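Colleague: Pasting the sequence and the predicted coordinates here, then a few questions.
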Amino acid sequence: MLTHFNEQQRARMVDVSHKEPTERTAVAKSRVVMKPATLQTIEQGKISKGDVLAVAQVAGVMAAKKTSELIPMCHPIFTTGVDLAFEKTADDTIEIKATVKTVGVTGVEMEALTAATAAALTIYDMCKSVDPDMVIGPTYLVRKTGGKSGDYVRTPEKG
C-alpha cells in the first residue's frame, strides 16, 4: 500500500508516531532572474518598497514555519533553525539558499523548498513594478540529512 493512501485509497497524513526523533537538515535553492538594472537597483537599496533581501529573508523564515498550513499532507514540525542566503550569481540573477533544521520524526525538505520559494516570490513582489518579466526558478532540493531514508545529495547539482 502506498504510504499516503488509506485502505479506501483516500489521501491521508502518514502516521510517524512510531519513529525515533533524529537531527534533520534540508537545503533548497531557488533563483530569480531579472534585468541587470533591476538587480543593480536592489543592490543600491533603491527599490521603493524597501530592502528587498531583508524582507525576502523574513518571508522565507516565516514560510518555513507555516509550511504545514500550505502543503496538505505535510506534518507540522518544530523547526530548530531556518536561514537564508542570497548570492548574485550573474549580473541578472539572485540565487537563494534556504537551510532548515529540526530534531524530529519527519524531514524538513518541504520547509526548505517553501522557504526558498517564498523568498523568491517576495523578491518578485517587491520588484514587479520595475521588472514584471522576472523569472523564478528552478527551485530544488540540494541535500538533506537524517531520517530513516538517510542522507541525500543532489548529484551533480543542476539548475
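Modeller: Thanks, I have the structure now. Computed from a predicted model, the values in this text were never measured in an experiment.
Colleague: C-alpha from now on. contacts and neighbour counts both.
Modeller: Fine.
Colleague: Longest helix of this protein, counting residues only.
Modeller: helix 109-127 (DSSP state H).
Colleague: also this one, for the comparison:
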Amino acid sequence: MKLSHYDDEGRAHMVDVGAKPATRREARARAFVELSPAALAALPTNPKGNPLEVARFAGIQAAKQTASLIPMCHPLALSFIDVEARIVEGGVEIGATAATVAGTGVEMEAMTAASIAALTVYDMTKALDKGIRIREVELVSKSGGKSGEWRRS
C-alpha cells in the first residue's frame, strides 16, 4: 500500500485533488477528557467561564484552521461544523462533525475540532486537576468520496 502524501522519491507533498469530483463529505470524530470527580463537580462554576461552551467554540474555530496546522491538509470551505461537549461518568465526552462539498474529505477537520476542544477543557480545568488525561481521539465515521462510507466498529 502506497501513502498518497509521498512522491516516488519518498518526499512529502500535497496530493493534487483537482481532478476529483466535488461531492458531499462528512466526518465525525470524538475525544474523551478524563477528570477527577472533584474537577467534574466544579465544572459548572469554573471562574474562567463554562469550559464546555468555550471548548465548543474552540473546536469550531480549530476546524476552520486545520490547513494552517497540518502541513499537507487542503484548505476547505466547510459547509458545517458542530462540536458537542458533555459531562459523562469520569469526564467530558467531545464529539465533532465536519462537512463540506469538495474533492477531498474532512476527517482532519473533525479530528482537529475534537482534539482542540479536548485541550480547551484541559486548559479551563487544569487548576482543579493536574492529572487530567485526554484519551481516545479518533475518527468515528466518514462518508463521501471514492472510498464511501466508513464507521468505527
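Modeller: Good, I have the coordinates. Remember, predicted model here, so these are calculated numbers, not experimental data.
Colleague: What value does the TM-score take for this pair?
Modeller: For this chain pair, the superposition-based TM-score is 0.95 by TM-score structural alignment, normalised by the length of structure 2; 152 aligned residues with a Cα RMSD of 1.1 Å.
Colleague: what range in structure 2 does the longest helix of structure 1 sit on?
Modeller: Using TM-score structural alignment, the residues of structure 2 aligned to helix 109-127 of structure 1 are 107-125.
Colleague: Average offset of the matching stretch relative to structure 1?
Modeller: Once fitted to structure 1, stretch 107-125 of structure 2 is off its aligned match by 0.4 Å on average (mean Cα distance after the TM-score superposition for structure 1).
Colleague: contacting residues for the counterpart of residue 91 of structure 2 in structure 1?
Modeller: Residue 91 of structure 2 maps onto residue 93 in structure 1, with residues paired by TM-score structural alignment. Contact analysis of residue 93 of structure 1 by Cα atoms under 8 Å, 6 or more residues apart in numbering lists 31-34, 36, 39.
Colleague: By neighbour count, sort out the buried ones in the residues you listed.
Modeller: Buried subset of these (neighbour count, 16 or more other Cα atoms under 10 Å): 31-34, 39.
Colleague: Closest to residue 80 of structure 1 out of those?
Modeller: residue 31 (24.6 Å; Cα to Cα).
Colleague: quick one, what contacts the residue nearest the centre of structure 2?
Modeller: Centroid-nearest residue in structure 2: residue 111, 2.5 Å away (criterion: Cα atoms, centre = their mean). Neighbour list for residue 111 of structure 2: 28-30, 96, 137-139 [criterion: Cα under 8 Å, 6+ apart].
Colleague: May I see the buried residues of the match of helix 109-127 of structure 1?
Modeller: Those would be 107-122, 124-125, for stretch 107-125 of structure 2 by 16+ other Cα under 10 Å.
Colleague: Could you do stretch 18-29 of structure 1 as well?
Modeller: 22, 24-29.
Colleague: can you check stretch 143-150 of structure 2 too?
Modeller: 143-145.
Colleague: equivalent range in structure 1 for that stretch?
Modeller: Against structure 1, stretch 143-150 of structure 2 falls on residues 145-152 (TM-score structural alignment).
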